[in-house]
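In: Fold the stuff below for me.
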Amino acid sequence: MKLVAFGGGHGLGASLRALRRCRPALGLQLTAVVTVGDDGGSSGRIRAQRGIVPPGDLRQALAALADDAAPSAVTAQLFQYRFARSPVAGDDDNLAGHPVGNLVLCGLMELLGDPVAALDHAAAMVHAAGRVLPMSREPVAIEAQARGGDPTRPDELVTVRGQHEVAINTGRVEGLRLLPAEPAACREAVAAVREADWLVFGPGSWYTSVIPHLLVPELAAAIRASAAQRLVLLNLSVEQETAGLTVPEHLTALSAYGGGLTVDVVLGDSSSVDDPEPLRQAARSVGAKLLLAPVAAADQPHRHDPVGLADALLPVLAAVR
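Out: Next up, the predicted model:
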């Protein structure tokens, strides 16, 4: 069974950890397709200084798919290790804030001359249980049109540019686009979508991690044309960028940006949905059935529990038509 998961950051990492648990029972061939719009933190610094696709979300996906056994687990831990500021260097410490994996991926991209080759090599280093691909070989900028985020202009539609700025925007997003407007899709990602049995969206930041895949024309066309079943994993908490968006509206936004994209299954957490009926109706509006299960971590209810999520996903994925 071939499965492609779309997203970025911690949300995609949560779904990949769960899917990795489902892999032996289903013989899953996993592919993670990751956004390349990050412009903050270490990724933003590397992107600005070296001109490569931002490595942070790609690194997170590799770590989520890494083998738990030593020495792969140690290598994955090394990838995630972030340099603290050195008391020796002080403010001149250029390594401070960089995870080792970001630097490794940067070096591999420059050495091999191709982000996909770099990711394949890094995946072998951690014995990843799947392949990690960028949605495009070129970095993109995310630009939103938002209303209500500027208290001095509460009714005015303003442009918010950059993934970080969109993520912390407090206004209601009314439009989203990428710059360049039509980035070339990663051809390996398109091929994976065409061969997939399942396409999985979310969880994650809706406007900066999930929907951007649907703004890459060739990738979006492959998603719409795919015969695969489509699954949406809902977020457990409201994020700042979607503060004005209800949970049901997450589904309608995904469908709208996907050009009328339909979905087969929507999976949410049973403890975080007070009234399932509006969500069930929203799921029906995009062609999906709603499933609710205990997928939140007991000690961190805003994060998915990989074991609970895997238990919920396994029978759903096994029922592929």
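
In: from here on, contacts and neighbour counts on C-alpha atoms
Out: OK.

In: Name the residues that touch stretch 64-82?
Out: Applying Cα atoms under 8 Å, 6 or more residues apart in numbering, the external contacts of stretch 64-82 come out as 13-14, 16-17, 20, 59-60, 62-63, 96-102, 104, 123, 125-130.

In: again, only using 7 Å
Out: Stretch 64-82 is contacted by residues 13, 16-17, 20, 63, 97-101, 125-130 when judged by Cα atoms under 7 Å, 6 or more residues apart in numbering.

In: Please state the offset of it from the chain centre?
Out: Mean C-alpha position of stretch 64-82 versus that of the full chain (Cα atoms, centre = their mean, to the nearest Å) differs by 20 Å.

In: Quick check: the closest residue in space to residue 97 that isn't next to it in sequence vs residue 59, distance?
Out: The shortest distance from residue 97 to any non-neighbouring residue, by Cα to Cα, 6 or more residues apart in numbering, is to residue 83 (5.4 Å). Here the criterion is Cα to Cα, to the nearest Å. By it, residue 83 lies 15 Å from residue 59.

In: And the two? Which one has more around it.
Out: Counted by other Cα atoms under 10 Å, residue 83 and residue 59 do not tie: residue 59 has more neighbours, with 28 against 14.

In: Second chain to compare with the first, below:
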Amino acid sequence: MLPTGTRGPKVVAFGGGHGLYAALSALRHVTGNLTAVVTVADDGGSSGKLRSELGILPPGDLRMALSALCDDGEWGQLWRDVLQHRFKTDGPLNHHATGNLLIASLWNLLDDPNEGLDVVGRLLGVQGRVLPLSNSPMEIQADVVENGMTKVVRGQSRVAVAPGRVEHVRLFPASAVVNPAVLEAIEEADWCVFGPGSWYTSVIPHLMMPELKEKLASCNAQLLLALNLTNDVETSDMTHGDHLRSFVSYSGGITPRVVVADPTAIDDLDELDEAVGEYGVKLLLRQLHQYGQTAVHDPLRFAAALRDAFEGTITDVAKEGPKN
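Out: Reported below is the predicted structural model:
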């Protein structure tokens, strides 16, 4: 993490789950001026149980984002481990994460999602801020085509593993509004970062909020899209170029300034080149994965790529990718 007092560009990172965790683990080395915006549609596991029983936002992805930004000192690392600890029992506490219960307790006491997360952030020594996309829990619905038949799949946990091709996704309730603090962060941002992450359940949901799209279109922030290292069930039939086209479609025509990708993860570089050419987007190819683990981001490699993108040091040599 950057030394205390170091600021850097104002960055807002959008996503959820492990993808956002990877982005934040890298961004913390680039800037101390960071806001994470997390989807609130998770309905599985510990988060789903607490959401259903207590009527609160699903805390799990918010917990992971806070853990990614915790202080590097002994205090921060201890509380990160406490936050991520899961109980293993034969009773109702089985698989609940301590951090989820802590966040739920603070929300009950403070009755303000933002304030509760800020309190956890101070406890962990977080450099930055973690915000929910909306202060109301939401549901993802998807039209999925399998064997020529279209079915409606409801719920983030089900959409994420549904076999077939995702044709379209929707957010409910339609009346949900964007957290005002998120709009304020975008207004002040230098960069907005989308991805990596589960495409239709973590990345795209942000773009389905009209207020957020309007703010992205009117603000001065540049957009960066970080492509995934591997495809998941949601995107098993999508190319990297398809991801960019999908992003522009759901954003209503808003294009990122830079697309960051790992060349070892791209099956068809010409196809991706064609897609970025369609929109006049800069492509930055860097080796982003950990040595020996092609599906896992290396925080320092990812951070170096993001720094180059933010500083505008994208050259033709960079586009060619790393030399092995």
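
In: TM-score of the superposed pair?
Out: Overlay of the two chains. TM-score (TM-score structural alignment, normalised by the length of the first structure): 0.93; 305 aligned residues with a Cα RMSD of 1.2 Å.

In: among the contacts of stretch 64-82 of the first structure, which are in helices?
Out: Counting by DSSP state H, these place 13, 16-17, 20, 63, 100-101, 125 in helices.

In: Surely residue 263 of the first structure is within a strand?
Out: No: assigned with DSSP: H, G, I helix; E, B strand; the rest coil, residue 263 of the first structure falls outside any strand and is coil.

In: correct me, but residue 226 of the first structure touches residue 194?
Out: Yes: counting by Cα atoms under 7 Å, residue 226 of the first structure sits close enough to residue 194 to count as a contact (5.7 Å).

In: which residues of the stretch 201-321 of the first structure fall in strands?
Out: Taking DSSP state E, counting those that start in this stretch as the criterion, the stretch 201-321 of the first structure contains strands spanning 229-233, 265-269, 289-293.

In: Could you provide those strands in TSV, with additional columns for mean neighbour count?
Out: Shown next, in TSV, are the strands of the stretch 201-321 of the first structure (neighbours: other Cα atoms under 10 Å):
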stretch	mean neighbour count
strand 229-233	22
strand 265-269	23
strand 289-293	17
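
In: Look up the closest residue to the counterpart of residue 275 of the second structure in the first structure, ignoring the ones flanking it.
Out: Counting by TM-score structural alignment, residue 275 of the second structure lines up with residue 282 in the first structure. Computed as Cα to Cα, 6+ apart, the closest residue to residue 282 of the first structure that is not its neighbour in sequence is residue 248, at 5.3 Å.

In: which residue lines up with that neighbour in the second structure?
Out: Counting by TM-score structural alignment, residue 248 of the first structure corresponds to residue 241 in the second structure.

In: quick one, what contacts that match?
Out: 271-272, 275.

In: And the buried ones among the residues you listed, selectable in ChimeraX?
Out: Buried residues within the contacts of residue 241 of the second structure, by 16 or more other Cα atoms under 10 Å, are selected in ChimeraX with:
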select :272,275
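
In: list the contacts for the equivalent of residue 198 of the second structure over in the first structure?
Out: Counting by TM-score structural alignment, residue 198 of the second structure lines up with residue 205 in the first structure. Contacts here follow Cα under 7 Å, 6+ apart; on that basis residue 205 of the first structure touches nothing.

In: Would you map the helices across the stretch 101-250 of the first structure?
Out: Counting by DSSP state H, counting those that start in this stretch, one finds helices in the stretch 101-250 of the first structure at the ranges 115-125, 163-167, 187-195, 217-225, 247-257.

In: Go through these and name the closest to residue 45 of the first structure.
Out: Smallest distance to residue 45 of the first structure across these (Cα to Cα): 12.6 Å, for helix 163-167.

In: Let me have the contacts of residue 241 of the second structure in JSON lines, extended by distance to residue 194 of the second structure.
Out: As requested, those are exported to JSON lines (distance: Cα to Cα, whole Å):
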{"residue": "271", "distance to residue 194 of the second structure": "21"}
{"residue": "272", "distance to residue 194 of the second structure": "17"}
{"residue": "275", "distance to residue 194 of the second structure": "17"}
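
In: for the contacts of residue 241 of the second structure, which one is nearest residue 228 of the second structure?
Out: With Cα to Cα as the yardstick, the closest approach to residue 228 of the second structure among the contacts of residue 241 of the second structure comes from residue 272, at 13.1 Å.
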